[in-house]
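1. sequence plus the predicted model coming up.
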Amino acid sequence: MSNTNTLKNISGSIVLAGAGKMGGAMLSGWLAQGIEPKRVAVIEPRPSEEIRAHIAKGVRLNPSPQDTGPAAAFLVALKPQAFREAGPKLKPYVDATTLLVSIMAGMTIASLHEVLGGRIVRAMPNTPAAIGRGITVAVAAKDVSAAQREVADGLLRATGSVEWVTDEGLMDAVTAVSGSGPAYVFLLAEELARAGVAAGLPEQLAIKLARETVAGSGELLHRSDLEAATLRQNVTSPGGTTAAALEVLMGQDGLQSLMTDAVAAATRRSKELAK
């Protein structure tokens, strides 16, 4: 069954709690896949103009639990720090058999069950979901049925690809690699531009070169069947300019050690958010 058919065949309402950047991307993806706007309800005290545009087309804003009717799924896209405070207000939308999908960093299945209950899928998307190029990793609680997992997969796949794991303990590292990962790539573009200026390039030219190089290289990586290491080697001529730069980046205190430390720090913080 295609993802479009999966979403169109979902029976009942879909409730989205939190319509910020990630929640809004999810909503846009669902509507683009053919879900009727009137079947979606959004709980959001400060809806953006983009969300208001969806509301104008039929998406319901801040309905009561009685108004939403039987929910096929309840997706939580709040900031983790705000979740426990919002929990009592969200609880009436969820019963023991509701599919609850969380995309909050660090929030464990046990914590979600304590606050809201339901049958829980914990997921971690990333910001390229906004253009349909996200990657989401998901793990399901043991009481999630095969049909509910298919619904969750359809909802998450509306913004990109989805990978499923069975060990929830992997989710903190997932958050550190792919959830936070886009920021690392954007930082690379920032610093490459700064280095270009330091080497004598006009600022706007350096920014343009860095931005297009990172974006184009990412697209090449996306389209190629080759490993990243092979693509890197293909650019690197022995004794050439790239090799000289890579001697620095791949040195003892270079990118490998920095990235290992960065991912470890993000993993620790993800675990702290669950406490």
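-> The structure has been received and is ready for your questions.

2. CA only for contacts and neighbour counts going forward, please
-> Will do.

3. stretch 162-175: which residues count as buried?
-> For stretch 162-175, the neighbour count (16 or more other Cα atoms under 10 Å) marks V162, M171, D172, A173, V174, T175 as buried.

4. ok, the first one - contacts?
-> Under the criterion of Cα atoms under 8 Å, 6 or more residues apart in numbering, the contact list for V162 reads I135, T136, V137, A138, D153, L156.

5. if I look at it, how far off is N126?
-> Separation of V162 from N126 (Cα to Cα, to the nearest Å): 11 Å.

6. what sits in contact with each of these two?
-> Shared contacts of V162 and N126, counting by Cα under 8 Å, 6+ apart, come down to I135, T136.

7. so which of the buried residues of stretch 162-175 belong to strands?
-> Counting by DSSP state E, these place V162 in strands.

8. closest to S257 among the buried residues of stretch 162-175?
-> A173 (16.2 Å; Cα to Cα).

9. neighbours around the closest residue to the closest one other than its chain neighbours, how many?
-> Nearest residue to A173, sequence neighbours excluded (Cα to Cα, 6 or more residues apart in numbering): T267, at 5.2 Å. T267: 21 surrounding residues under other Cα atoms under 10 Å.

10. who touches T267 in this structure?
-> Neighbouring residues of T267 by Cα under 8 Å, 6+ apart: D172, A173, T175, A176.

11. measure it to G134 for me?
-> Taken as Cα to Cα, the span from T267 to G134 is 20 Å.

12. ok, now G117?
-> Shown here: G117 relative to G134, a distance of 27 Å by Cα to Cα.

13. and for P88?
-> P88 sits at a distance of 31 Å from G134 (criterion: Cα to Cα).

14. okay, the two: which has more neighbours?
-> Taking other Cα under 10 Å, P88 and G134 do not tie; G134 has more neighbours (22 against 12).

15. what residues are up against that one?
-> G134 neighbours (Cα under 8 Å, 6+ apart): P125, N126, T127, P128, T159, G160, S161.

16. which parts of the stretch 151-275 of the chain are strands?
-> Remark: strands assigned in the stretch 151-275 of the chain by DSSP state E, counting those that start in this stretch are 160-164.

17. second structure follows, compare the two:
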Amino acid sequence: MAIRLVLAGCGNMGYAMLSGWIGSGKLAAADVFVVEPNEDLRARAAALGCHVGAGAADIAAGAAPELVVVAVKPQVIRDAVSAYTRFADGRTTFLSVAAGTPVATFREILGARAPIARCMPNTPAAIGKGMMVVFSTPLVPAPTRGFIADLLSASGEVATIDDEGLMDAVTAVSGSGPAYVFHFIECLTAAAEKAGLPVATAKLLAMQTVFGAASLATESREEPAVLRRQVTSPNGTTAAALEVLMGGDRLKTLMTEAVEAARLRSIELGR
């Protein structure tokens, strides 16, 4: 049994990534061993055709995976990763998708020879629309970096950073960012209801407008500022609304403060 990838943890994020890898053809199910103590979660990985086990000890003694993906909750990282020290001989790269856990933690557990990478995904990755940002230590081989990027692309867009310290900013922008957008939709819906629209219509208008605008910004060759100006007629309705949002840099200041609060909390949680 030749195992190319071990997935440690098959909860919501782990399973979403696994489904994307296999569904896109980027990885064959037979090349994956999923370690998941929960029987129900383990069963759904088995249903995809993967090898499964309740613990790392179930992986064949001679296995030498190219990649171990750690997709467990941050609070159990130390116990979970310590079960994989037999793969810390330099041949296997460890990729963590656990928020707030620095490379230093993995080095403490695995030693200095293990190649380590960190990824910050966000929740839209579950539907293939995510944003994944990767930091890799110098020990991660170039082919494995390419393998990681290719796998993650099944879940959305992939970017890389060279400074692990920037991962706190990444967490604050794209990691936490979906919640900001969800709240914006909530607020726009509430404003639409207050303006007299029925509840269902208000919700539809808010969600579809955010979806359509984000899609246009993604697919257009124009900068968002240009698109904003294109829809804003002088002295028109949009201009009146933007005067409220942009006057005194109100929204920019609020978003800057929000991202900074999230970044500082990310630093605090990573200590």
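-> Yep, it's here. Model, not experiment: these values are computed from the prediction.

18. any idea what the TM-score is?
-> In this superposition the chains share a TM-score of 0.89, using TM-score structural alignment, normalised by the length of structure 2; 264 aligned residues with a Cα RMSD of 2.1 Å.

19. ok, back up a step: and which of the contacts of G134 of structure 1 is nearest G34 of structure 1?
-> Ranked by distance to G34 of structure 1 (Cα to Cα), the contacts of G134 of structure 1 are led by T159 at 13.2 Å.

20. per the alignment, the closest one pairs with which residue of structure 2?
-> Matched by TM-score structural alignment, T159 of structure 1 corresponds to S155 in structure 2.

21. G18 of structure 1 now?
-> So, by TM-score structural alignment, G18 of structure 1 is matched to G9.

22. which residues sit in contact with that match?
-> Taking Cα under 8 Å, 6+ apart as the criterion, G9 of structure 2 is in contact with V34, V35, E36, V70, A71, V72.

23. so what does I267 of structure 2 match up with in structure 1?
-> In structure 1, the residue matched to I267 of structure 2 (TM-score structural alignment) is K271.

24. from F83 of structure 1, how far out is its match?
-> 16 Å.

25. cool, and P92 of structure 1?
-> 15 Å.

26. the more surrounded of these two?
-> Counted by other Cα under 10 Å, P92 of structure 1 and F83 do not tie: F83 has more neighbours, with 19 against 12.

27. now do the same contact list for the residue nearest the centre of structure 1.
-> Centroid-nearest residue in structure 1, with Cα atoms, centre = their mean: P125, separated by 1.9 Å. With contact taken as Cα under 8 Å, 6+ apart, P125 of structure 1 is in contact with I103, G134, I135, T136, V137, S178, G179.

28. now render these as TSV, adding distance to S145 of structure 1.
-> Formatted as TSV, those follow (distance: Cα to Cα, whole Å):
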residue	distance to S145 of structure 1
I103	19
G134	25
I135	23
T136	20
V137	18
S178	27
G179	26
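
29. from these, which land in strands?
-> G134, I135, T136, V137.

30. so which of those residues is the closest to H54 of structure 1?
-> Distances from H54 of structure 1 to those, taken as Cα to Cα, are shortest for G134 (21.1 Å).

31. separation between the residue lying farthest from the centre of structure 1 and A245 of structure 1?
-> Residue farthest from the centre of structure 1, counting by Cα atoms, centre = their mean, is G239 at 40.0 Å. Computed as Cα to Cα, the G239 of structure 1 to A245 of structure 1 distance reads 10 Å.

32. one more: D153 of structure 1?
-> 42 Å.

33. between the two, tell me which one has more neighbours.
-> Ranked by neighbour count (other Cα under 10 Å), D153 of structure 1 and A245 place D153 first, with 24 against 12.

34. state the distance from the closest residue to the more buried one other than its chain neighbours to G216 of structure 1.
-> Spatial nearest neighbour of D153 of structure 1, chain neighbours left out: V162 (7.1 Å); criterion: Cα to Cα, 6+ apart. Noted for V162 of structure 1: a distance of 23 Å to G216 of structure 1, by Cα to Cα.

35. identify the residues contacting the spatially closest residue to A152 of structure 1 that is not a sequence neighbour.
-> In this structure, A152 of structure 1 finds its nearest non-sequential neighbour in V101, 6.9 Å apart by Cα to Cα, 6+ apart. By Cα under 8 Å, 6+ apart, the contact list for V101 of structure 1 reads A73, F74, L75, V76, I120, V121, R122, A123, A152.

36. and for A183 of structure 1?
-> Contact analysis of A183 of structure 1 by Cα under 8 Å, 6+ apart lists nothing.

37. how about it, what's its match in structure 2?
-> By TM-score structural alignment, A183 of structure 1 lines up with A179.

38. what's the match for G196 of structure 2 in structure 1?
-> G196 of structure 2 maps onto G200 in structure 1, by TM-score structural alignment.

39. how near is its match to T236 of structure 1?
-> 23 Å.

40. then T267 of structure 1?
-> Distance from T267 of structure 1 to T236 of structure 1, by Cα to Cα: 32 Å.

41. now for the longest helix along structure 1, which elements pack on it?
-> Among the segments of structure 1 that qualify as a helix by DSSP state H, the longest is helix 203-223. If contacts are counted by 3 or more Cα pairs under 8 Å, 6 or more residues apart in numbering; DSSP states H and E, helix 203-223 of structure 1 sits against helix 181-198.

42. mean shift of the helix it packs on relative to structure 2?
-> By mean Cα distance after the TM-score superposition for structure 1, the fitted helix 181-198 of structure 1 averages 1.0 Å away from its aligned residues in structure 2.

43. gap between that helix and the chain center?
-> Centroid separation between helix 181-198 of structure 1 and its chain, computed with Cα atoms, centre = their mean, to the nearest Å, is 21 Å.

44. trace G87 of structure 1 over to structure 2, please.
-> That one, G87 of structure 1, aligns with V81 by TM-score structural alignment.

45. got a list of what the closest residue to that match other than its chain neighbours touches?
-> Among residues not flanking V81 of structure 2 along the chain, I109 sits closest, at 7.1 Å (Cα to Cα, 6+ apart). Each residue near I109 of structure 2 by Cα under 8 Å, 6+ apart is listed here: R78, V81, S82, T85.

46. secondary structure element for the residue lying closest to the third one once chain neighbours are set aside?
-> Spatial nearest neighbour of S82 of structure 2, excluding adjacent residues (Cα to Cα, 6+ apart): I109 at 6.0 Å. When elements are assigned from DSSP states H and E, I109 of structure 2 belongs to helix 103-110.

47. would you indicate which residues of that helix are buried?
-> V103, F106, I109, L110.
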